[in-house]
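1. Fold the following for me, if possible:
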Amino acid sequence: METKLRALEREDLPHIHQLDNERATMAFWFEEPYESLDELTSLYDKHIHDERERRFVLDADHRFAGILELVSIDYIHRTTEIQIIIDNSFRGQGLAMIAMQKGLDYAFNTLNMYKVYLYVDVDNVKGLHVYKKLGFVEEGRLRKHFFTNGKYHDSYIMGIFRNEIIAQP
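-> Below is the predicted model of the structure:
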């Protein structure tokens, strides 16, 4: 399967809208599964020129397979947070690993970031497996830090430096 990251375009917004309204998916992002397409379009227009973020579509054989985002890009400290969602119909195919590798490559080799970090629910077994396999290191546990699905969840903050990447494409 040919996979690539490409810039998020306006025509991708209906796919993002669908993901953003799936309760199980958004629970992993610690967000409420509620967003109108108009609101999403407005956010897209507002952030299109924001240099502190990059939003990518994971394209698998010319089909929308998910999104990967680099947010809170800090050009002074050279850090950024990475986030990923794989569409339900593409899960279990190893695409999260491929997308994360491509996202890390972009962060380190295009943006010249020093460190990439993420937040992950301590109960997100699949996510933790991917992140650890890539070389992310648990840097701390945030106790009852995020509220989703009616309760508070602990989260790990994990980080990686360029020389710590383990898995290769």
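2. When you work out contacts or count neighbours from here on, use the C-alpha atoms and nothing else.
-> Will do.
3. report the longest helix in the protein, please.
-> helix 95-109 (DSSP state H).
4. next SSE after that helix?
-> Proceeding N to C from helix 95-109, the next assigned helix or strand is strand 115-121, under DSSP states H and E.
5. any residues touching the helix or strand just after that next one, and which ones?
-> Stepping forward along the backbone from strand 115-121, the first helix or strand reached (DSSP H and E) is helix 125-134. Residues from elsewhere that reach helix 125-134 (Cα atoms under 8 Å, 6 or more residues apart in numbering): 96-97, 101, 120, 122, 165-167.
6. Please provide the structure for the following sequence as well, for comparison with the first:
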Amino acid sequence: MLKGDKVYLRLVEKKDVSRIYNICSEPEVREYDGGQSTLPPLQYMLKHFDDMFNIERKRLSIINEKDVLVGYITYKEIKDTLDVYSIGITIGSKFWGRGYGKDSIKTLVDYLFVNNNAHRVELEVVDYNLRAIRCYLSCGFIEEGRKRKRYFFQGKYSDTVMMSILRDEYLK
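-> Next up is the predicted model:
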């Protein structure tokens, strides 16, 4: 378990799947998440929990100060690249703007640099998710570039922004 100022992060458990499914089903969340166009059925996710969660990409539930699961955050070491991690985060829309995302990002990034000896942490975000981009910038990430027309949602392609933070930048 990782402890932040507003949240704690722990591995996703089977009991979390229904809540995570509901969050991922929110139209506001789906617009920004960059994920699949359709979610697998909840019963499938529950039945195949061990195959879907925490294998290659670690998924951590984000639990707030009231012990409510407000979202999840993921990380994965990039294959064939030593000490480079990719992260992603999803927060339920009714919990946006409360600092849970920023605290989760800071907590996970600290863990990756301090405990996992990460050299680099990177992410991609859809270019119109300005709230997330501001959050990442405030956590020390910098924009590295764009992938043009990378994300498709509701009949329209959008760019994704590539961002990262390096160990020496974090330790300053």
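7. Just give the TM-score of the two.
-> Their TM-score after superposition, calculated using TM-score structural alignment, normalised by the length of the first structure, is reported as 0.87; 165 aligned residues with a Cα RMSD of 2.0 Å.
8. Quickly find the element holding the spatially most central residue of the second structure.
-> Most central residue of the second structure, judged by C-alpha distance to the mean C-alpha position with Cα atoms, centre = their mean, is Ile89 at 1.7 Å. Mapping Ile89 of the second structure onto the secondary structure by DSSP H and E places it in strand 84-91.
9. So which elements touch that strand?
-> For strand 84-91 of the second structure, the elements it packs on are strand 69-77, helix 100-114, strand 120-126, judged by 3 or more Cα pairs under 8 Å, 6 or more residues apart in numbering; DSSP states H and E.
10. quick one: which of those is nearest Phe53 of the second structure?
-> Phe53 of the second structure sits nearest to strand 69-77 of all these, at 10.2 Å, using Cα to Cα.
11. Regarding stretch 30-44 of the first structure, how distant is the last residue from the first?
-> End-to-end distance of stretch 30-44 of the first structure (Cα to Cα, to the nearest Å): 20 Å.
12. what's in contact with that stretch?
-> For stretch 30-44 of the first structure, contacts defined as Cα under 8 Å, 6+ apart pick out 10, 13-14, 17, 20-23, 26-27, 146-148.
13. quick one: buried residues of it?
-> Along stretch 30-44 of the first structure, these residues count as buried under the neighbour rule (16 or more other Cα atoms under 10 Å): 30-33, 37, 40-41, 44.
14. Please flag which of those residues sit within helices.
-> Going by DSSP H, the helices hold 37, 40-41, 44 from the buried residues of stretch 30-44 of the first structure.
15. will you turn these into a markdown table that also has distance to Leu142 of the first structure?
-> Formatted as a markdown table, these follow (distance: Cα to Cα, whole Å):
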| residue | distance to Leu142 of the first structure |
| --- | --- |
| Leu37 | 32 |
| Leu40 | 29 |
| Thr41 | 32 |
| Tyr44 | 30 |
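16. so the helix or strand hosting Phe147 of the first structure versus strand 115-121, what angle?
-> If you go by DSSP H and E, Phe147 of the first structure is part of strand 137-148. Between the axes of strand 137-148 of the first structure and strand 115-121, defined by axes from the mean of the first three to the mean of the last three Cα atoms, to 10 degrees, the angle is 40 degrees.
17. So which bit of the second structure is strand 137-148 of the first structure matched to?
-> The alignment of strand 137-148 of the first structure onto the second structure (TM-score structural alignment) spans residues 142-153.
18. And for stretch 81-91 of the first structure?
-> Counting by TM-score structural alignment, stretch 81-91 of the first structure falls onto residues 86-96 of the second structure.
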